[in-house]
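1. turn this into a model:
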Amino acid sequence: MLTKEKSSMMGSIVRGMAAGVAGTVVMTAFQKFVEMPLTGRETSYAPADFAERILPIHPTTEQGREQLNWVTHFALGTMWGSAYGVTAHTGMHGAKAIAVVFPVVYTGDVLLNTALGLYKPGTWTAEDWTVDLVNKFVQATATGVLYDHVFKPTQAS
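-> Predicted coordinates:
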């Protein structure tokens, strides 16, 4: 008889981090192949701007800035995944967990970037809000689905 083994909090967080990386891959593909062709939006360097604001890292080449952008993009996705892992550890999964994690992490993201002077949401158009919300909701949803179906705890007998 198969029974679900209770995972440790650390195991849930690590699986969440892995799901967050994979969810970020999904969001990035969505941005590149769906959202950006529809909106005409150029590549965002918001992740690099964030890293440069909080860390003593300031690339001097375009290639260095692109690398910092990618690393930070995936690091932030990893953080979103760890939040899902913590929520899943409490027993909440699927749409319910996404509905808890997404607004908390998204609001924190907007507030922190605004406090750092990187975002000016009061000047955003409806399209700006839609693009930001949809892209990050794709990431959060993909992370949750991947956590629950790919990175779920192993079964024990």
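2. please count neighbours and contacts with C-alpha atoms only from this point.
-> OK.
3. following the helix ranked longest in the chain, which helix or strand shows up next?
-> If you go by DSSP state H, the chain has its longest helix at helix 62-89. Counting by DSSP states H and E, the next helix or strand C-terminal to helix 62-89 is helix 94-115.
4. another for comparison:
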Amino acid sequence: MKLHEDNTLGALGSAIGKGLLAGLAATAAMTLSQMVEMKITKRQSSDAPLKVAEDTAGVKPAANEDKQKLTQELHWSYGTVWGVARGIIGLTGLRGILAALVHFGAVWSTALVMLPKHDAAKPINQQEPKDIAIDALHHGVYAINAGLVYDALDAGSKRERKINKIAGQVKALVKRYN
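-> The predicted structure is shown next:
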């Protein structure tokens, strides 16, 4: 009985779906992290997502009072879609902290390049160290949570895990007696 067949398109679709769920959960964690940090530092929320969307796609809120709502929608969409990158990383076989570091590097470096390009943030060499650390913290929260959720979703079925565990024990016994 085969538990797992090699199906490249199925694996890609699965990775994308798991990645989207991981991205959504990670965006929730990052949003919570930002809310706590803003309470502590008294920092106002950023309109960077809106600035980038206006510059790249001409997206504008219908009314001035819709700015915050549209900014939040863009933030959640962007974060959720970045989960797909975590899914692609998972297809390479990377897991755990190494996969989270690769994902973090991709997400944060993109922000460091894209936001100044669209006048949504200062270049990193013009930012205060405290602001850089806060930004890195939030992106770290995102990447760690995306990784935890993705790895949990990608752990396989309960049946497959049980059989793999038994197979590992059998291999260890065979190796021991050879």
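5. so the longest helix of structure 1 versus helix 94-115, what angle?
-> Computed by axes from the mean of the first three to the mean of the last three Cα atoms, to 10 degrees, the angle separating helix 62-89 of structure 1 from helix 94-115 equals 140 degrees.
6. and for the equivalent of residue 63 of structure 2 over in structure 1, the neighbour number?
-> Using TM-score structural alignment, the partner of residue 63 of structure 2 in structure 1 is residue 61. Residue 61 of structure 1 has 9 neighbours, counted by other Cα atoms under 10 Å.
7. would you quantify the distance from residue 61 of structure 1 to residue 68 of structure 1?
-> For residue 61 of structure 1, the distance to residue 68 of structure 1 (Cα to Cα, to the nearest Å) stands at 11 Å.
8. likewise residue 103 of structure 1?
-> Counting by Cα to Cα, the gap from residue 103 of structure 1 to residue 68 of structure 1 is 26 Å.
9. compare these two and say which is more crowded by neighbours.
-> More crowded of residue 103 of structure 1 and residue 68, by other Cα under 10 Å: residue 68, with 21 against 14.
10. residues touching the more buried one, list them.
-> By Cα atoms under 8 Å, 6 or more residues apart in numbering, residue 68 of structure 1 lies in contact with 47-48, 51, 59.
11. buried ones among these?
-> Listed as buried from the contacts of residue 68 of structure 1 are 47-48, 51; burial here means 16 or more other Cα atoms under 10 Å.
12. ok, so of those, who is nearest residue 97 of structure 1?
-> Taking Cα to Cα as the measure, residue 47 is the one of these closest to residue 97 of structure 1, at 25.1 Å.
13. wasn't that closest one part of a strand?
-> No: secondary structure assignment (DSSP: H, G, I helix; E, B strand; the rest coil) places residue 47 of structure 1 in helix, not in a strand.
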